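Q: coordinates only, sequence not included:
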């Protein structure tokens, strides 16, 4: 049995509530989408010392990678018989036109 007085039915108001609920549910579910999100799953550090460490680590990694590329280029140049060895990037059109 109902605990309180029965609600009076008004024409049109029930239909509006049903329509509004269905619209809000469809908007929320479609914006989130199904499946996993793209991108890296890392939480950014909030402490200044951790931020500095992360920055330094990134710079060191870039420097090491650059050094490795230079060493490999020099070895390839030596094997090639002294010809100029250049790394061609696929993104730029200028480098591909010259070679």
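A: In hand now; what should we look at? Just so we're clear, the structure is a prediction, and the values are computed from it rather than from any experiment.

Q: going forward, measure contacts and count neighbours with C-alpha atoms only.
A: OK.

Q: need the longest helix for the chain.
A: Ranked by residue count under DSSP state H, the longest helix found in the chain is helix 48-79.

Q: how many other residues sit next to residue 77?
A: 15 (other CA atoms under 10 Å).

Q: next secondary structure after the longest helix of the chain?
A: Sequence-wise, the next helix or strand downstream of helix 48-79 (DSSP states H and E) is helix 93-98.

Q: check which helices and strands that following helix is in contact with.
A: Using 3 or more CA pairs under 8 Å, 6 or more residues apart in numbering; DSSP states H and E as the contact criterion, no helix or strand is in contact with helix 93-98.

Q: what distance do you get for residue 75 to residue 13?
A: 79 Å (CA to CA, to the nearest Å).

Q: and here is the other one:
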């Protein structure tokens, strides 16, 4: 995932990253883009080269971190299982 302070320019990103290998750039909103690389080495080279870049932030894509749907499913599961535990504790047999 790549963040830029200004609007994303897909062509500019593709030109910056193309020396490291084949890349596909897709903008997500005004300040995010998903860049697909041709292989793992290309991604590692981009991460290393842009680690200290002053305009953009580069990181590996994580479904749980970057996908709103996956994050929503994760939190729904946490809330449902937590609620089930609380209900089980409150309605359980009380032996004294």
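A: Thanks, I have it. Computed from a predicted model, the values in this text were never measured in an experiment.

Q: can you pull the TM-score for these?
A: Here the TM-score for the pair of chains, by TM-score structural alignment, normalised by the length of structure 2, is 0.31; 35 aligned residues with a CA RMSD of 2.3 Å.

Q: about what we covered before: now the longest helix of structure 1: buried residues?
A: Judged by neighbour count (16 or more other CA atoms under 10 Å), helix 48-79 of structure 1 contains these buried residues: 73-74, 76.

Q: out of the residues you listed, which is nearest to residue 96 of structure 1?
A: residue 73 (17.8 Å; CA to CA).

Q: list of residues touching the helix or strand residue 81 of structure 2 falls within?
A: Under the criterion of DSSP H and E, residue 81 of structure 2 resides in helix 68-91. The contact list for helix 68-91 of structure 2 (CA atoms under 8 Å, 6 or more residues apart in numbering) reads 63-65.

Q: turn these into JSON lines, including secondary structure.
A: What follows is those, written out as JSON lines (DSSP: H, G, I helix; E, B strand; the rest coil):
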{"residue": "63", "secondary structure": "helix"}
{"residue": "64", "secondary structure": "helix"}
{"residue": "65", "secondary structure": "helix"}
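
Q: so can I have a markdown table of these showing distance to residue 91 of structure 2 and neighbour count?
A: Conversion of the contacts of helix 68-91 of structure 2 to a markdown table gives the following (distance: CA to CA, whole Å; neighbours: other CA atoms under 10 Å):
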| residue | distance to residue 91 of structure 2 | neighbour count |
| --- | --- | --- |
| 63 | 36 | 11 |
| 64 | 33 | 13 |
| 65 | 35 | 10 |
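
Q: closest one to residue 57 of structure 2 out of these, please.
A: Using CA to CA, the contacts of helix 68-91 of structure 2 come closest to residue 57 of structure 2 at residue 65, 14.7 Å.

Q: ok, the closest one - contacts?
A: Taking CA under 8 Å, 6+ apart as the criterion, residue 65 of structure 2 is in contact with residue 71.
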